[in-house]
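J.: here are the coordinates; sequence isn't available:
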């Protein structure tokens, strides 16, 4: 793993992308910051985050997966099918740890659950899976 793709570096870059899109100081954002609940984020901002992630890391961005946009729909489908919500989430959101899935399920009623770290974990998962495109050259 290169220095650029080390977990801390990825998280810091994700914070930078979010700060740039929302025009807020990066130091006001932490990995635990909930993107939709703690920040004034609109749906158009999520699209811009996706573009920024693609440009910064050269990964394909599946908006529904990275931003958990259909999480509640998937959980409702699992409930109607009498399926295990943990297994459903593991299949649809493989970048989330078991502990994070448990936390999301515990706090779902409090409002939107997407955190900055969830986005960083998506990026790390994509990079580890080799889903990055050829990195753009920054040579001048």
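T.: In hand now; what should we look at? All figures in this text were calculated on a predicted structure; none of them were measured in a lab.
J.: use CA for all of it now, contacts and neighbours both
T.: Fine.
J.: Which strands and helices lie in contact with the helix or strand encompassing residue 11?
T.: Using DSSP states H and E, residue 11 maps to helix 7-22. Other elements packing on helix 7-22 under the criterion 3 or more C-alpha pairs under 8 Å, 6 or more residues apart in numbering; DSSP states H and E are helix 43-57, helix 116-128.
J.: ok, and the closest non-adjacent residue to the residue nearest in space to the middle of the chain?
T.: The centre of the chain sits closest to residue 119, judged by C-alpha atoms, centre = their mean, with a distance of 1.9 Å. Closest residue to residue 119 apart from its sequence neighbours, by C-alpha to C-alpha, 6 or more residues apart in numbering: residue 66 at 5.8 Å.
J.: structure B:
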């Protein structure tokens, strides 16, 4: 089973939604009925299903906006700073996130997949 399928399985089980509703491009908070308690269940499910240690702050980008503000306050280039905080995300993905941040939470299923892939390599 691919990592995407494992992540998809965890999300569909927690939310009781159809697999077709969970694609790599699906926004976890914008498109799905995810609540904060569900993120905790995702973390438990990912640990069990994928065999990785889940750091909620990192995988679910809980402090993403705080890190943007931190970069701005310190005169750092935001993309470079965010890549250092979230090493599982590419600079191109972070640029994409920054371009859509005004539309709401930026976490997509593919970002969780990237986290699991990164954690398995570490």
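T.: It's in. Keep in mind that what you see is a predicted model, and the values were worked out from it rather than measured.
J.: Superposed, what's their TM-score?
T.: Once superposed, chain against chain, the TM-score is 0.97 (TM-score structural alignment, normalised by the length of the second structure); 122 aligned residues with a C-alpha RMSD of 0.8 Å.
J.: Can you tell me the residue that sits opposite the residue nearest to residue 119 of the first structure in the second structure?
T.: Using TM-score structural alignment, the partner of residue 66 of the first structure in the second structure is residue 59.
J.: who are the neighbours in contact with that match?
T.: Taking C-alpha atoms under 8 Å, 6 or more residues apart in numbering, we find residue 59 of the second structure in contact with 111-112, 115.
J.: re the thing from before, would you enumerate the residues in contact with the residue nearest to the centre of the first structure?
T.: By C-alpha under 8 Å, 6+ apart, the contact list for residue 119 of the first structure reads 14, 66-67.
J.: Go through these one by one and say which ones hold in the second structure.
T.: Retained in the second structure (both residues aligned by TM-score structural alignment, their matches' C-alpha atoms under 8 Å) from the contacts of residue 119 of the first structure: 14, 66-67.
J.: Which one of those is nearest to residue 97 of the first structure?
T.: Closest approach to residue 97 of the first structure among those (C-alpha to C-alpha): residue 66, at 13.6 Å.
J.: quick one: that closest one and residue 46 of the first structure, what's the gap?
T.: Plainly put, residue 66 of the first structure is 10 Å away from residue 46 of the first structure if you go by C-alpha to C-alpha, to the nearest Å.
J.: Now for the closest residue to residue 19 of the second structure other than its chain neighbours: which residues touch it?
T.: Once flanking residues are discounted, residue 19 of the second structure sits nearest to residue 12: 6.1 Å by C-alpha to C-alpha, 6+ apart. Neighbour list for residue 12 of the second structure: 18-19, 22 [criterion: C-alpha under 8 Å, 6+ apart].
J.: What about those, which are in helices?
T.: If you go by DSSP state H, the contacts of residue 12 of the second structure have nothing in helices.
J.: Just the buried residues of these.
T.: Buried members of the contacts of residue 12 of the second structure, scored by 16 or more other C-alpha atoms under 10 Å, are residue 22.
J.: sorry, back to before: can you lay out the contacts of residue 119 of the first structure as CSV showing distance to residue 99 of the first structure?
T.: Below are these laid out as CSV (distance: C-alpha to C-alpha, whole Å):
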residue, distance to residue 99 of the first structure
14, 21
66, 17
67, 18
